[in-house]
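In: no FASTA, just this:
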């Protein structure tokens, strides 16, 4: 882990190290925790505590695409809770989980800056506004069609 070697001796390096590991691998594997702790002279509990505190960090590989659902106040006021329930049911996962086929990971986010078009969803770099359960289903169908066309 090059990022660990480069940053471990800098003050406050744990977050940058964890970001670097996740950027390189897509997640922070559980077996990396003891190594990071040892190299940074921290306890495993310290490292695990930071990983579990910040929702951004994953301990399992992400899906091929990540669906971020906005949970900020504007989106909540415009039906995000109903959308969230629907998306979880359709994908068969909860937040911080990946579908069984590895296609999608579902993550909460606390503002996409698209408040005028609430509720909002971000998939990879693709921002969607005024997302309803029906619009999510239509989007999901287009993804299935793309997958079929690619095979």
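Out: Received the coordinates, thanks. Fair warning: this is a prediction, and the values are worked out from it, not measured in the lab.

In: hey, let's count contacts and neighbours off CA atoms from now on
Out: Fine.

In: Residue 67 sits in which helix or strand?
Out: Residue 67 belongs to strand 65-70 when assigned by DSSP states H and E.

In: Please apply the same query to residue 140.
Out: helix 133-150.

In: which residues make contact with that helix from outside it?
Out: 82-83, 86-87 (C-alpha atoms under 8 Å, 6 or more residues apart in numbering).

In: before we go on, here's another structure to hold up against the first:
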């Protein structure tokens, strides 16, 4: 299954207010609003937190607490591509530490960071369900790569950087 590149809109306060107005009537509207922001903009930043807290009569701390709790919400824009490398025990037992080191070196960033050109965000995940064929990684939203070696990981980085 090939991963699809997702293109997000730039955050726009007027557009965001429209999303809030559309979903505010729901029972427990916070998660649907945050989900809509994540889907539209790719992240839920401080400006979004302010808008949502004001519209729902919640403190910014309450909204931020939800955004920071769930790993699927991102607080800043991510790279054009997202490379997730499994760091779980099964992959570690099969050599993922060397793969992770090779990926960090090839990208020039650490886990949780985005390359300076905005091309790739590197993330750690703790199971992609490929335990028997690890170390593994996922590119964007669904392209899985198994049996990585440091050399294959470097080639994967080169491919993603194109």
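Out: Thanks, I have the structure now. None of these values were measured; they are calculated from a predicted model.

In: Any idea what the TM-score comes out to?
Out: The TM-score (TM-score structural alignment, normalised by the length of the first structure) is 0.84; 145 aligned residues with a C-alpha RMSD of 1.9 Å.

In: Of the contacts of helix 133-150 of the first structure, which is the most crowded?
Out: Compared across those, residue 83 has the highest neighbour count, 23 neighbours, by other C-alpha atoms under 10 Å.

In: so what corresponds to that one in the second structure?
Out: Aligned by TM-score structural alignment, residue 83 of the first structure pairs with residue 99 of the second structure.

In: what's the answer for residue 46 of the first structure, then?
Out: Match for residue 46 of the first structure (TM-score structural alignment): residue 62.

In: Next: residue 37 of the first structure.
Out: That one, residue 37 of the first structure, aligns with residue 53 by TM-score structural alignment.

In: how about whatever helix or strand its match lives in: buried residues?
Out: In this assignment (DSSP H and E), residue 53 of the second structure forms part of helix 46-56. Neighbour-count burial for helix 46-56 of the second structure flags 48-53 (criterion: 16 or more other C-alpha atoms under 10 Å).

In: once aligned to the first structure, how far is it on average?
Out: Helix 46-56 of the second structure differs from its equivalent in the first structure by a mean of 1.0 Å after superposition (mean C-alpha distance after the TM-score superposition for the first structure).

In: what's the distance between the match of residue 46 of the first structure and residue 52 of the second structure?
Out: 10 Å (C-alpha to C-alpha, to the nearest Å).

In: go on, residue 44 of the second structure?
Out: For residue 44 of the second structure, the distance to residue 52 of the second structure equals 10 Å [C-alpha to C-alpha].

In: quick one, strands of the first structure?
Out: Ranges of strands in the first structure, per DSSP state E, are 65-70, 97-98, 104-109, 121-123, 126-128.

In: The third one against the second structure, how far on average?
Out: Same thing as strand 104-109 of the first structure. Overall, strand 104-109 of the first structure averages 1.4 Å from its counterpart (mean C-alpha distance after the TM-score superposition for the first structure).

In: Equivalent analysis for the last one, please.
Out: With both structures laid over each other, strand 126-128 of the first structure and its partner residues in the second structure are 0.8 Å apart on average (mean C-alpha distance after the TM-score superposition for the first structure).

In: Just the buried residues of that strand, please?
Out: Across strand 126-128 of the first structure, burial judged by 16+ other C-alpha under 10 Å covers residue 128.

In: In the second structure, what stretch matches that strand?
Out: Using TM-score structural alignment, strand 126-128 of the first structure pairs with 143-145 in the second structure.

In: Which residues are in contact with the residue nearest the centre of the first structure?
Out: Note on the first structure: the residue nearest the mean C-alpha position is residue 107, at 4.1 Å, using C-alpha atoms, centre = their mean. Neighbouring residues of residue 107 of the first structure by C-alpha under 8 Å, 6+ apart: 66-69, 95-97.
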